[in-house]
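J.: only the shape, not the letters, is given here:
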């Protein structure tokens, strides 16, 4: 195929992916009450599962009620004419991206798989399943861990008793959307490292050498997306560091297979 033929093929894969996102987003748009009242505004309720679990854990380790969320001290408001409609649209699109992610990965795989050898396609058979599972685990992590910790801290933080926390709807929904999507993408780290190793940009030695730098970057990111307390940062940083170590193992396995294949070709 020529370069233009490849672009045409990519265009249709992108079009089908967009259609899937829009179809799911339309369903989410119609299910407005469930999406907003149950899912989106769930982490601001004191009886959210994460708060109950953290409250029990903090009591068990002697931190008293430091992680127990009391009644919310903030309200959510919309101060622009199109604020609620805009939040409705963007939230529906986000839901569309999240739910349609396996199909998006499927379209991506259909585009790149013709360029792989039959053995490579066979070895990568579980790519769509693994990538989807990692993404959804990351989404749940963002929704049940990153979002509640951020809301609990930012929603109760005050510089003065004279200042009231009345947050704009777009600010709240943006926080939830960013936490969920960012976590989902971060959990794709092993998949990304697999392909970077396959094309020769990353090696296990490289990942080990810069492990300390990766640790610092993860801690900085954790400090940015979570409240500035050590416990919250550790809760977010530990899974990402585990993913980094898994990426090293995956990179080792890829290199081992490549070397074995080269030896077989040489003989």
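T.: Here it is on my side, so go on. Bear in mind the structure is a predicted one, so any value in this text is a computation, not a measurement. Numbers count the residues shown, from 1 in each chain.
J.: for the rest of this, base every contact and every neighbour count on C-alpha atoms.
T.: Will do.
J.: wait, what's in contact with residue 226?
T.: Each residue near residue 226 by Cα atoms under 8 Å, 6 or more residues apart in numbering is listed here: 146, 149-150, 232-233, 236.
J.: any buried residues in stretch 5-15, and which?
T.: 10, 13-14 (16 or more other Cα atoms under 10 Å).
J.: go on, stretch 203-212?
T.: 203-204, 207, 211.
J.: in helices, which of these appear?
T.: 204, 207, 211 (DSSP state H).
J.: can you map out the helices along this protein?
T.: Under DSSP H, the chain gives helices at 3-30, 32-33, 49-60, 83-99, 101-112, 118-123, 127-141, 147-156, 169-186, 189-198, 204-209, 211-225, 230-266.
J.: take those and write them to a markdown table, including distance to residue 41.
T.: A markdown table is the format used below for those (distance: least, Cα to Cα, whole Å):
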| stretch | distance to residue 41 |
| --- | --- |
| helix 3-30 | 15 |
| helix 32-33 | 10 |
| helix 49-60 | 13 |
| helix 83-99 | 12 |
| helix 101-112 | 23 |
| helix 118-123 | 42 |
| helix 127-141 | 15 |
| helix 147-156 | 10 |
| helix 169-186 | 9 |
| helix 189-198 | 29 |
| helix 204-209 | 39 |
| helix 211-225 | 19 |
| helix 230-266 | 21 |
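J.: second one coming, line it up with the first:
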């Protein structure tokens, strides 16, 4: 067997392993979707998701569906999104299992904690958005609505808004993981990250202004946690670096 042939077989085996991991991740999401579809059900899940919006509307008001199949399709999309979020630990585990064979022992000490922390931080970001941000944003917006306007949000537009907001907060809460990875890979030092702290603060508010609605409440709710999580990453990065050093680096 030539070196070229061996390399091709190795590449193909990696593709097969990647396919298998993607299939397993998809099966995990599908199982979670099936469980949620049976209980509490797509309609109940959507009602829970819509609760912050309904609470800000006048008593007895409801959202509307302008599409023919929207009352069926939107709750199913919401259920799938929730299933994906709840399946993140399994999905990230499949990612870790795919790359783990090519890692050294000291590198594996870094990857597994990052897989777990990434899952928990993303879920925390989504939960923070739902439980803390949505209610205040909708109340803030409702307070500026003229009495001559009947506020009846469309469920598809509401879904797009909710998904984009949850995604923004979920990704934002990954800031400590990004900081740890940058420091551990030697791309930038903790000292340098501390030096550019003021730029990070400004950048956080710029990002918040772009990805959130044009109201002060949601912008502050995204920018302030981003700054605090950046500081958390600066505290944790040296700990992870020391814990994942190779024996030669420690010497």
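T.: Nice, thanks for sending it over. Model, not experiment: these values are computed from the prediction.
J.: quick TM-score on the pair, please.
T.: TM-score for the superposed pair, counting by TM-score structural alignment, normalised by the length of structure 2: 0.81. Supporting figures: 240 aligned residues with a Cα RMSD of 2.8 Å.
J.: identify, from the buried residues of stretch 203-212 of structure 1, the entry nearest to residue 44 of structure 1.
T.: Nearest to residue 44 of structure 1 out of those is residue 211 (Cα to Cα; 35.9 Å).
J.: for the residue nearest the centre of structure 1, which non-adjacent residue is closest in space?
T.: Geometric centre of structure 1, nearest residue: residue 184, 1.7 Å, by Cα atoms, centre = their mean. Leaving aside its sequence neighbours, residue 184 of structure 1 sits nearest to residue 138 (Cα to Cα, 6 or more residues apart in numbering; 3.9 Å).
J.: leaving out chain neighbours, which residue sits closest to the aligned partner of residue 208 of structure 1 in structure 2?
T.: Matched to structure 2 by TM-score structural alignment, residue 208 of structure 1 sits across from residue 194. Counting by Cα to Cα, 6+ apart, residue 194 of structure 2 lies nearest to residue 234, which is 7.7 Å off, once chain neighbours are set aside.
J.: can you give me the neighbour number for the residue mapped onto that neighbour from structure 1?
T.: Per TM-score structural alignment, the equivalent position to residue 234 of structure 2 in structure 1 is residue 248. Residues near residue 248 of structure 1, counting by other Cα atoms under 10 Å, number 24.
J.: one more: residue 131 of structure 2?
T.: Residue 131 of structure 2 has 11 nearby residues by other Cα under 10 Å.
J.: what lines up with it in structure 1?
T.: Checking TM-score structural alignment: residue 131 of structure 2 goes with residue 144.
J.: how about residue 107 of structure 2?
T.: In structure 1, residue 107 of structure 2 lands on residue 120 (TM-score structural alignment).
J.: and the gap between that match and residue 29 of structure 1?
T.: Counting by Cα to Cα, to the nearest Å, the separation of residue 120 of structure 1 from residue 29 of structure 1 is 40 Å.
J.: map residue 172 of structure 1 across to structure 2 for me.
T.: In structure 2, residue 172 of structure 1 lands on residue 158 (TM-score structural alignment).
J.: burial measure for its match, as a count.
T.: When neighbours are counted by other Cα under 10 Å, residue 158 of structure 2 comes out with 17.
J.: also the one 10 residues further on?
T.: Neighbour count of residue 168 of structure 2, defined by other Cα under 10 Å: 20.
J.: one more: residue 175 of structure 2?
T.: 22.
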